[in-house]
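Colleague: Here is my input, please return the structure:
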Amino acid sequence: MTEHPGQLHLPVTLIREPTLADYRAGPNAEALAAIEALASGVGEAYIFLFGGASTGKTHLLQGACHTAIQRGRTAQYIPLCETGLMPSIFDDLESRDLLAIDDVQAMAGKPDWEVALFDLFNRARARGCSLLIAARSAPDALGLGLADLCSRLQWGPRYCLLPLSDADCERLLTEIAAEFGMRLGQETARYIMNNYARDPGSLVALIERIDEASLREQRQPSIPLVRRIVRGES
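Modeller: Okay, the predicted model is just below:
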């Protein structure tokens, strides 16, 4: 994430600068609207997101931070799956307007981490700091040892993020391709859907590779071109 005044110097980089505007909500429109309100400081003060891999949790947390900063607020994204982090990372974070804490399942069952997050949660609530927390599972399925923390994490709205449907993924493909200036025909899009991972992150990464190949070969995407890329031949 680009550094802003008052932010911690954490070893975290937001590579694609995700925004809430480019999140394809699909069945998660209600969650997206609630997060937009929270990030703007006008909605719920605390939201918990959970869902499987590739449902967009990290995108939403990072996008919420960018929205908050655009609104003149301070924000910090903390991915607990990063190596080398210590529970002290939570010290004084409540001075931010928004905290987006990702991968909470990574600290479940670790008493020092659980106590540190519990204390941060209480300090943040007292200071009026908004909290957006995400994990693979709902709070009561995380295997937390600290009952009070589990209780705190269930205080606010909880949204189970669902994967995009095939139709949503196909629209995502054609829309992202158009943003790159490419025309992705229906047959080519269907080939990708039948032969490649269907989660948004993988599809966006594939479109980037297709764009590079299309520019190199000076032609629009085709099934033979995509086939080479999917097979790792390009």
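Colleague: For the rest of this, base every contact and every neighbour count on C-alpha atoms.
Modeller: Fine.
Colleague: Please name the residues that touch R73.
Modeller: Taking C-alpha atoms under 8 Å, 6 or more residues apart in numbering, we find R73 in contact with R96, D97, L98.
Colleague: next up, for comparison:
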Amino acid sequence: MTKREPPRQLALDLPVEEGHDAEDFLVSPSNEAAYAAVEAWPDWPDRVLLLIGPPGSGKTHCAAIWAARAHAWTLPRARLRAEDVPRLVSSGALVVEDCDRASGHEDALFHLLNLARERGAWVLLTARTPASDWGLATPDLLSRLRLAPSAVLGEPDDALLRAVLVKHFVERQLIVDTSVVEFLCARLERSMGAVREVVDALDRAGLERGRRITRPLAGEILRSLESRGAPDRA
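Modeller: Next comes the predicted model:
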């Protein structure tokens, strides 16, 4: 008698709620200084704070925590225009994301920093690199940014990566052995995006094949993701 393969289930593309609240942020040595800086608001030493960290380090999450507390508007630097600055500053608090990933309109950013200080508004800027690496052509703008305090997030350390893996598995109600977590932790790219990607792929594979998530399956999924090439996880 030929052994039948177990029927495969259809993996529905249902969104998984990803929390960006303070209670969802996992603090570790790689991000505790930046988190403390955000937590210190409104007792910041300046009206402007730069949040610097590599892709996947948690900048967006940190910024979202502050935005919720400060009732701040959020937009990417690529959409910042000089004519919009007075309206944006009127909100009292603003997050400008991906400041190193846009060029031009330096007058808008310079106007924003000046008007925020003049009117007592708060500004949080996020970037992957320090302002000196943004390729700015306006000396006064670069000078202002260099004088502004900054908080740095490092790449996720092992403790944080392990905790985030467990958190994502729990959120999806997946029962996974600790050996799978350790296996992934030793091989994954150090970014939150990489964790989300591999857990999503494992969830789908386990559901489609009707299998538990095991180390062999985790290895197979990692190889598949690596062969596709990893996207830039900001």
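Colleague: about what we covered before: could you single out the nearest of the contacts of R73 of structure 1 to A75 of structure 1?
Modeller: Nearest to A75 of structure 1 among those, counting by C-alpha to C-alpha, is L98 at 4.6 Å.
Colleague: gap between the alignment partner in structure 2 of the closest one and W44 of structure 2?
Modeller: Taking TM-score structural alignment for the superposition, L98 of structure 1 sits opposite A93 in structure 2. A93 of structure 2 is 13 Å from W44 of structure 2, where distance means C-alpha to C-alpha, to the nearest Å.
Colleague: Looking at those two, which one has more neighbours?
Modeller: Taking neighbours as other C-alpha atoms under 10 Å, A93 of structure 2 and W44 compare with A93 leading, 23 against 14.
Colleague: separation between that one and P76 of structure 2?
Modeller: A93 of structure 2 is 14 Å from P76 of structure 2, by C-alpha to C-alpha.
Colleague: Show me which positions of stretch 227-234 of structure 1 end up buried.
Modeller: Within stretch 227-234 of structure 1, the residues scored as buried using 16 or more other C-alpha atoms under 10 Å are R227, V230.
Colleague: Same check on stretch 195-204 of structure 2?
Modeller: Buried residues in stretch 195-204 of structure 2, counted by 16+ other C-alpha under 10 Å: V195, R196, V198, V199, A201, L202, D203, R204.
Colleague: And for stretch 105-117 of structure 1?
Modeller: Neighbour-count burial for stretch 105-117 of structure 1 flags Q105, A106, M107, A108, W113, E114, V115, A116, L117 (criterion: 16+ other C-alpha under 10 Å).
Colleague: same for the longest helix seen in structure 2, what does it pack against?
Modeller: Criterion DSSP state H: the longest helix present in structure 2 is helix 192-209. In terms of contacts (3 or more C-alpha pairs under 8 Å, 6 or more residues apart in numbering; DSSP states H and E), helix 192-209 of structure 2 is packed against helix 158-171, helix 215-228.
Colleague: Start and end of stretch 137-151 of structure 2, how far apart?
Modeller: 24 Å.
Colleague: So which of the buried residues of stretch 105-117 of structure 1 sit within strands?
Modeller: The members of these all map outside strands under DSSP state E.
Colleague: out of those residues, which are inside helices?
Modeller: Filtering the buried residues of stretch 105-117 of structure 1 for helices - DSSP H - leaves W113, E114, V115, A116, L117.
Colleague: which ones are touching the corresponding residue of structure 2 for the second one?
Modeller: In other words, E114 of structure 1. E114 of structure 1 maps onto E106 of structure 2 when the alignment is built from TM-score structural alignment. Residues near E106 of structure 2 by C-alpha under 8 Å, 6+ apart: L136, A137, T138, L141.
Colleague: go again using 10 Å as the cut-off
Modeller: Applying C-alpha atoms under 10 Å, 6 or more residues apart in numbering, we find E106 of structure 2 in contact with R77, L80, R81, A82, L112, L136, A137, T138, L141, L142.
Colleague: Distance of it relative to G92 of structure 2?
Modeller: Using C-alpha to C-alpha, E106 of structure 2 is found at 21 Å from G92 of structure 2.
Colleague: Ok, T74 of structure 2 next?
Modeller: When distance is defined by C-alpha to C-alpha, T74 of structure 2 is 12 Å away from G92 of structure 2.
Colleague: Quickly list what's touching both of the two.
Modeller: V123.
Colleague: Quick check, central residue of structure 1?
Modeller: Residue closest to the mean C-alpha point of structure 1, counted by C-alpha atoms, centre = their mean, is T58 at 1.8 Å.
Colleague: Verify the contact between it and V104 for me.
Modeller: No. In this structure T58 of structure 1 lies outside contact range of V104 using C-alpha atoms under 10 Å: 11.7 Å.
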